[in-house]
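In: Here is my input, please return the structure:
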Amino acid sequence: MKLWQKENTSVSKLIESFTVGRDKEFDQLLAQYDVQGSIAHVTMLGEVGLMTQDEAATAVLALKAIAEEIHQGTFSIQPDVEDVHSQVELLLTERIGDIGKKIHSGRSRNDQVAVDIKLYLRQEILNVKDAVQELFNLLITQSEKYKDHLLPGYTHLQIAMPSSFGLWFGAYAESLVDDLELAAAAYAVANKNPLGSGAGYGSSFPLNRTRTTELLQFGSLNHNSVYAQMTRGKTEKITAFAFSSIAATLSKLAMDCCIYMNQNFGFISFPNELTTGSSIMPHKKNPDVFELIRAKCNRIQSIPNELTLLLNNLPSGYHRDLQLTKEILFPAIEELKACLQLMGVMLEQVQVKENLLADEKYKYLFSVEAVNELVNKGIPFRQAYQEVGNQIEKGVFQFDFSKGLAHTHEGSIGNLGNDAIRKAFNQVVKKF
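Out: Purely as a prediction, here's the structure:
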């Protein structure tokens, strides 16, 4: 069944297969939102007189039954049905007769799929937000737990200055704060209603778009009907940018973990059940989970660019190119949620090595501490720097760090600022 097909017309099977592509696969994900949008639209049609109150009530009841089938997993798009919109309308017509044929009044598949995707993305952004919140809480917990465990800090992959596991975990927690800012912005864009824009140019029917906005609990309308259609693709791209930022944080964290697990570093380890082995080297404990998180998140970071290339030369109005946004973005969302979950599983069971900096090879981490100690005695900084630098060049540098490190400013080893970071995160969460 095709909503656009006329009598005595048919389409080549080859053309149909090519144009439908993988759309049915992703339409299945949109089914609950398609029904949700249809319930709002039908309710509005009954209120403005384009359906009788009884017709609207009958259609809504039948749509709710379909929604329950979707929830139970018994709904599917039949092989000879073009898309989810056609499947829902076909079921309605089979069950309630000609009333089912009335629900498309004042609506196009263009605004149908636009509202379906907005509803889907709005929910998925919330799902990702919840997953980010879980990981954030774990990172803050680990930061506090290991705040007194020192760690070598690096610049240019050279030994630089003392750091701590508390500082390291907390850094990634704060990174998620900024990532979530982008997700909140994407949520605001997805939380606008395109329904009622029709094919992109509105309708001569007296539709009440404010009412469907209320029924679907959108924050506001996409007011201009042309722009409502232009948000198709743009909403996906903005969401992809937000998710790619989260992916970038996960990728960097995964890379750190791969390095820190390396025997030449040996900063962290994990239980055997969380690592894999080699087919010929019995000593291996491979960081496969982190390597795959890194790879998957790097791929996710390519999604905004892929969407840009798909959308960039399209004029206003609907184009079939937009169909491909689903197969580009939807699988990436599932990958991101899986990466967030697995990062949490791993870091919850991380084992941190103690007394790392007692190793002789890390003595130059304390060169800045030695300079600062001289400055505190009244020696000008540049002179103190030269004095310590000369000691290092001569190989006679000595510094006793056992007395502890006096780092007290905000965001330093001795003052992590986790309470402020948590407060900032909670402020962002309120934007959803």
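
In: hey, let's count contacts and neighbours off CA atoms from now on
Out: Noted.

In: need the strands for this protein, in chain order.
Out: Secondary structure of the chain by DSSP state E: the strands cover 150-155, 158-164, 192-193, 220-221, 268-269, 351-352.

In: Tell me if I'm right that Ile117 and Leu29 touch.
Out: No: between Ile117 and Leu29 there is no contact under C-alpha atoms under 8 Å: 9.7 Å.

In: In terms of neighbours, single out the busier of the two.
Out: Ile117 (23 against 17; other C-alpha atoms under 10 Å).

In: another one to check against the first:
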Amino acid sequence: MWGGRFAGGPSAIMREINASIPFDKRLWREDIEASKAHVAMLGRQGVLTASDAQAIAEGLDRVAAEYETNGVPEDWDLEDIHMTTESRLAELIGPVAGRLHTGRSRNDQVATDFKMWVDQAMWQAHDDLHRLQEALVKRAEEHADSIMPGFTHLQTAQPVTLGHHLMAYYEMFERDRSRFVSAAVRLGECPLGSAALAGTGYDLDREFTADLLGFAKGPTRNSLDAVSDRDFALDYLHAASTCAIHLSRLAEEFITWASQPFGFVQMPDTLSTGSSIMPQKKNPDAAELVRGHAGRIIGCATALMVTMKGLPLAYSKDMQDDKPPVFEAADLLTLCLAAMEGMVAGATFRTARMRQAAELGYATATDLADWLVTKADVPFREAHHITGALVRMAEERGCALDQLPLKDMQQVDPRIDASVFDALSVDASVAARKSFGGTAPDQVRARIAEAREALSMEDEE
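Out: All right, here's what the predicted structure looks like:
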């Protein structure tokens, strides 16, 4: 390819460090599509004859059919997917294949191919998140009234509903979807036609090429930026990293809830494993791997940021290392989203155990303090102190707050009367949290209805 400049060929080490075909062969569909758009534009502009443009387009279709059937061959002497395709095209149609590269460089070619691939990855993540959200909404609807302890510091705080808890993750994943959408909008400019770095003297119609390839914002406006920009890849990795963090948090909830001390959930058999020595074990391995894969996805984002941070304009060979972290992150994210969808849909929630934990965890202590403020006209700080004393009494006796006798409560503070018991049940506590976005079942159902509409989910009979 570049033998005219060099008297000798590359060393074996240079061949190995320089070749990207082992990983960038994943771009073959985008490379064929972009090449066909480019040659169509060249023919339309009269840069190529109609017969040459047709021969190249037909040849590219033949190469694509071979790749689809047999995969992409790995010849390290050809370095990358671009030269691999062009070389095979020349074998099929002869020297006219060399006209395909008119008015372009591998620099704008790879930027275009990679943008197209990342765009698909963004919409794949968007659609996968949509399915996970649907699973969350369905399970939340089943459990809009199911009471569980809400935690801060992983200590029982206040009672909430399981539906409310699951819908919290719906909101997280909604933000994730929006990040992928906004990133996809930003990458909507086509680099093809920027050539190596300075543009080209050929009469190109870059708007036509951009339109053929579906770049909604048209061609890039600066050729230097176009060939050196990898913001779109970083945008994907940042969105993927945040999404992976959310997936990891949900996975951690399932791992904790599935442990015997909690006993809140039974994981689906299809996403669990056993032990080679302990027959009683049912390990939440899929959830643990989702949690672990988050670290790898974040690592991919870090790797590309470090690669890009010191590069001057325009293209540098360091940028060949842009694709492996994106490919790895996309594969891991797709797998994690599918696994989590399966976990949410297939889990068996032990709602009786959840309710018991809420009742025994003094989750209604805040409700008792609120009752003292509103019904007994006690300043909140004093009410907080009184409630703490009652919690300690219940703890010493091993009972729930609403199981303390009234006379014993009145020994702590005589202003307490029998109506306090109306505030001490977990049901009353949850029902009282009826502010917008609160855990009251009616509020949870309202948010579920909004989510169903946003996701275009059909009502189930």
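
In: Quantitatively, what TM-score do the chains reach?
Out: The TM-score (TM-score structural alignment, normalised by the length of structure 1) is 0.92; 421 aligned residues with a C-alpha RMSD of 2.0 Å.

In: about what we covered before: now list whatever residues contact both of Ile117 and Leu29 of structure 1.
Out: Counting by C-alpha atoms under 8 Å, 6 or more residues apart in numbering, Ile117 of structure 1 and Leu29 have no shared contacts at all.

In: any idea how far the equivalent of Met255 of structure 1 over in structure 2 is from Glu450 of structure 2?
Out: Counting by TM-score structural alignment, Met255 of structure 1 corresponds to Glu252 in structure 2. Separation of Glu252 of structure 2 from Glu450 of structure 2 (C-alpha to C-alpha, to the nearest Å) stands at 27 Å.

In: next one: Leu247 of structure 2
Out: In this view, Leu247 of structure 2 and Glu450 of structure 2 are 22 Å apart by C-alpha to C-alpha.

In: Those two: which has the busier surroundings?
Out: Set side by side, Leu247 of structure 2 and Glu450 show more neighbours around Leu247, with 25 against 12, by other C-alpha under 10 Å.

In: for the more buried one, what are its contacts?
Out: 290-291, 294, 336-337, 340.

In: Select from those every entry located in helices.
Out: Mapping the contacts of Leu247 of structure 2 onto helices (DSSP state H) picks out 290-291, 294, 336-337, 340.

In: hey, where'd the helices end up in the stretch 51-200 of structure 1?
Out: 53-72, 84-96, 109-145, 165-190 (DSSP state H, counting those that start in this stretch).

In: Need the winner for burial among these.
Out: Greatest average neighbour count among these goes to helix 165-190 (a mean of 23), per mean count of other C-alpha atoms under 10 Å.

In: so where is it in structure 2?
Out: Counting by TM-score structural alignment, helix 165-190 of structure 1 pairs with residues 162-187 of structure 2.

In: hmm, back to that, so which of the helices of the stretch 51-200 of structure 1 gets nearest Val11 of structure 1?
Out: helix 84-96 (16.3 Å; C-alpha to C-alpha).

In: residue range for the closest one in structure 2?
Out: Aligned using TM-score structural alignment, helix 84-96 of structure 1 spans residues 81-93 in structure 2.

In: same check, this time on stretch 26-45 of structure 1
Out: Going by TM-score structural alignment: stretch 26-45 of structure 1 matches residues 23-42.

In: Give the buried residues for that stretch.
Out: Of the residues in stretch 23-42 of structure 2, 24-42 count as buried by neighbour count, 16 or more other C-alpha atoms under 10 Å.

In: How about the contacts made by the corresponding residue of structure 2 for Gly153 of structure 1?
Out: Using TM-score structural alignment, the partner of Gly153 of structure 1 in structure 2 is Gly150. Applying C-alpha under 8 Å, 6+ apart, we find Gly150 of structure 2 in contact with 156-160, 358, 363.

In: repeat that for 10 Å
Out: Taking C-alpha atoms under 10 Å, 6 or more residues apart in numbering, we find Gly150 of structure 2 in contact with 156-162, 164-165, 358, 361, 363.
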